[in-house]
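S.K.: Return a 3D structure for these sequence lines:
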Amino acid sequence: MRALLVAFFLLALLLTGLFIPALVAGGWILLLLIGVGLVVATLRWLLAITVGLPILAGGALLREIRDSRSASAAPTHPMPGDPDYLDWANREGAYSAPRPRAAFHLSPAPARRRFPWSRPRVVNGRPEPGHPDYNA
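M.R.: This next block holds a predicted model:
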């Protein structure tokens, strides 16, 4: 297990580019990384308390908020068989014909952007709006 841990840290040093500085520093960087890894492995219960519990508490709080905002089990309108169901259904239009839809209209295309210094021109033999010959 210890050899596997050392091999893992050597691979991590090699991949992060710290292998040569670790050799130059006499192995102190490697020892430091191994020490940090062992401390984290030893104190993982502390990590679980300081990191895991707040995450669990936040998840429970979000779940509680979501559940409190969800629809209740009781319907908000009368169901078939209730005395005022037909009044409600007729008022809602459940028994009436489908409402006609409005026709689909596209808005006109935007006009060419005009700057204060631009003047209406004649384009392809046709004057633009605002040109003196536009209505001619």
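S.K.: can we go C-alpha only for contacts and neighbour counts from here?
M.R.: Noted.
S.K.: mind listing the strands for the chain?
M.R.: Per DSSP state E, the chain has strands spanning 122-123, 126-127. These are given in chain order.
S.K.: Out of those, which one sits most buried?
M.R.: Each of the strands of the chain was scored by mean neighbour count; the highest is strand 126-127, a mean of 14, by mean count of other CA atoms under 10 Å.
S.K.: got the contact list for the closest residue to residue 33 other than its chain neighbours?
M.R.: Nearest-residue entry for residue 33: residue 9, 7.4 Å, with adjacent residues in sequence omitted and distances by CA to CA, 6 or more residues apart in numbering. Residue 9 is in contact with 30, 33, 34, counting by CA atoms under 8 Å, 6 or more residues apart in numbering.
S.K.: run this one through as well so I can compare:
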Amino acid sequence: MCFEWFTKGQHDLESDVQQQLFKEKILKLESYEITMNGFNLFKTFFENVNLCDHRLKRQGAQLYVEKLELVGMDFIWKIAMESPDEEIANEAIQLIINYSYINLNPRLKKDSVSLHKKFIADCYTRLEVSKKNFNLSF
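M.R.: As a prediction, the model looks like this:
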């Protein structure tokens, strides 16, 4: 219920307050405990914080990546890799694909080979780290 309230009232907060709340509270949540309401809250703040930082740009109903270094992207990866809820993990994976590859500003897509290599390398590195962390826990 609290997550729903914050999601609905988020537009009433100044952008600096949104950024502070996002960075100091939302990004500190345990990624494996995120519910769908919590994920929707995260996504709303993620989009607004990155829009305010000019890292994302809205064109109609679509958001496009202007800068590849999005605030909160590491947390999306953590949700994708750690959520026990398959629906939430799939939503996070879709965000990763959209914001790392599909919804990029055309100028960022000019060197598609390099973009592919970077995306695949990032996926591989994160999977390796996750595998090591998983092995350490047993």
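S.K.: Mind checking the TM-score on these two?
M.R.: Laid over one another, the chains give 0.22 as their TM-score (TM-score structural alignment, normalised by the length of the first structure), with 49 aligned residues with a CA RMSD of 4.6 Å.
S.K.: just to revisit the earlier point, so which of the strands of the first structure comes closest to residue 23 of the first structure?
M.R.: Each of the strands of the first structure was scored for nearness to residue 23 of the first structure using CA to CA, and the closest is strand 122-123 (75.8 Å).
S.K.: could you pull out the strands for the second structure?
M.R.: Taking DSSP E as the criterion, the second structure carries its strands at 56-59, 62-65.
S.K.: would you turn the ones you listed into JSON lines with mean neighbour count?
M.R.: Compiled in JSON lines, the strands of the second structure are given as follows (neighbours: other CA atoms under 10 Å):
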{"stretch": "strand 56-59", "mean neighbour count": "16"}
{"stretch": "strand 62-65", "mean neighbour count": "17"}
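S.K.: now those strands as JSON lines including distance to residue 42 of the second structure?
M.R.: Below are the strands of the second structure laid out as JSON lines (distance: least, CA to CA, whole Å):
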{"stretch": "strand 56-59", "distance to residue 42 of the second structure": "15"}
{"stretch": "strand 62-65", "distance to residue 42 of the second structure": "16"}
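S.K.: Tell me which of these lies nearest to residue 121 of the second structure.
M.R.: Each of those has some distance to residue 121 of the second structure by CA to CA; the shortest is strand 62-65, at 19.4 Å.
S.K.: Packing partners of that closest one?
M.R.: Other elements packing on strand 62-65 of the second structure under the criterion 3 or more CA pairs under 8 Å, 6 or more residues apart in numbering; DSSP states H and E are strand 56-59.
S.K.: longest single helix anywhere in the second structure?
M.R.: In the second structure, taking DSSP state H as the definition, the longest helix is helix 112-136.
S.K.: Give me the spatial nearest neighbour of residue 40 of the first structure, chain neighbours excluded.
M.R.: Take residue 40 of the first structure and drop its neighbours on the chain: the residue closest to it by CA to CA, 6+ apart is residue 47, 8.0 Å away.
S.K.: what's the burial count for that neighbour?
M.R.: Burial of residue 47 of the first structure, expressed as a neighbour count using other CA atoms under 10 Å, amounts to 13.
S.K.: Distance check, it against residue 14 of the first structure.
M.R.: Summarising the geometry, the distance separating residue 47 of the first structure from residue 14 of the first structure, computed by CA to CA, to the nearest Å, is 27 Å.
S.K.: contacting residues for residue 38 of the second structure?
M.R.: Counting by CA under 8 Å, 6+ apart, residue 38 of the second structure touches residue 3.
S.K.: one step back: closest one of the contacts of residue 9 of the first structure to residue 2 of the first structure?
M.R.: The shortest distance between residue 2 of the first structure and any of those, using CA to CA, involves residue 34 and amounts to 10.4 Å.
S.K.: Quick one: neighbours of residue 30 of the first structure, just the number.
M.R.: If you count neighbours by other CA under 10 Å, residue 30 of the first structure ends up with 21.
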